[in-house]
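**Q** Got a sequence here, can you model it:
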Amino acid sequence: MVAKTIAGKTVEVNEEGFMINPNEWTEEIAVEIAKEEGIPELTAEHWKIINFCRQSAGASGKAPTLRQITVGTGVSTKELFALFPKGPAKKVARIAGLGKPEGCV
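**A** Predicted coordinates:
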């Protein structure tokens, strides 16, 4: 684990950059991580997915899979890839301050 300062707040992250404690997450941290992931601005559609993932993880203790995200939000896989290019489940989990989803490489 490594301490990293994101949006002025020091948080613990693992070797892949996923936050260790989801309770340290803030919307400001999400905006900064999104920029690191190549997403310059988070739209209402991005927030819909981020908030769903945080709620889902709060209930299950795990970041949701791609299928759980598409079913739970009504956003198609194609739309999800457009919003979070190159590995949307992994990317949205990182932005949402969650651990790496199961099954992601």
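
**Q** switch to C-alpha atoms for all contacts and neighbour counts from now on
**A** OK.

**Q** Name the surrounding residues that touch the host helix or strand of residue 72.
**A** Using DSSP states H and E, residue 72 falls within helix 66-73. The contact list for helix 66-73 (CA atoms under 8 Å, 6 or more residues apart in numbering) reads 48, 49, 52, 53, 75, 76, 77, 80, 88, 89.

**Q** One more, so I can put them side by side:
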Amino acid sequence: MSVEIPERDGDGYLLSMNDWTPEIGRAMAEEDGIEIDDVKWDQILKAREYYEDENVVPPIRKFAKYIGQDQKEIFKMWKTGPMKPITKYGGLPKPTGCV
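**A** Prediction:
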């Protein structure tokens, strides 16, 4: 069963947040060669929850505090600035500032 990924911008973000589904988020990560385990998926869902409540993508410091995890551990887990893949695969807007 293949999931059709909606149109994305040059950085891989969905052009429309309304196109996102969990299946599309996982398919985007797979297409990008990123393995999403349960911990990463939980972070993605928490970022969506934060966005729904605050209507803004959180900076990593706020996000780490929000989910009760150490910021350094989140960086290690994603091997990159974590808010970019978290927001990308969560169908959220691109983060601004320190990510």
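
**Q** what's the TM-score here?
**A** Once superposed, the chains reach a TM-score of 0.81 (TM-score structural alignment, normalised by the length of structure 2), with 98 aligned residues with a CA RMSD of 2.1 Å.

**Q** Map residue 65 of structure 2 onto structure 1.
**A** Residue correspondence to structure 1 (TM-score structural alignment): residue 65 of structure 2 is matched to residue 71.

**Q** returning to what we had before: out of the contacts of helix 66-73 of structure 1, list just those in helices.
**A** 48, 49, 52, 53, 77, 80, 88, 89 (DSSP state H).

**Q** Which residue, neighbours along the chain excluded, lies closest to the last one?
**A** Closest residue in space to residue 89 of structure 1, ignoring its immediate chain neighbours: residue 66 at 5.1 Å, by CA to CA, 6 or more residues apart in numbering.

**Q** where's the spatially most central residue of structure 2, which helix or strand?
**A** Centroid check for structure 2 by CA atoms, centre = their mean gives residue 86 as the closest residue, at 1.9 Å. Assigned by DSSP H and E, residue 86 of structure 2 falls within helix 83-89.

**Q** Not counting its own residues, what contacts that helix?
**A** Helix 83-89 of structure 2 has contacts (CA under 8 Å, 6+ apart) with 12-14, 25-26, 28-29, 40, 43-44, 47-48, 57, 59-60, 78, 93-95, 99.

**Q** quick one: secondary structure of residue 4 of structure 1?
**A** Here residue 4 of structure 1 is strand, with the state taken from DSSP: H, G, I helix; E, B strand; the rest coil.
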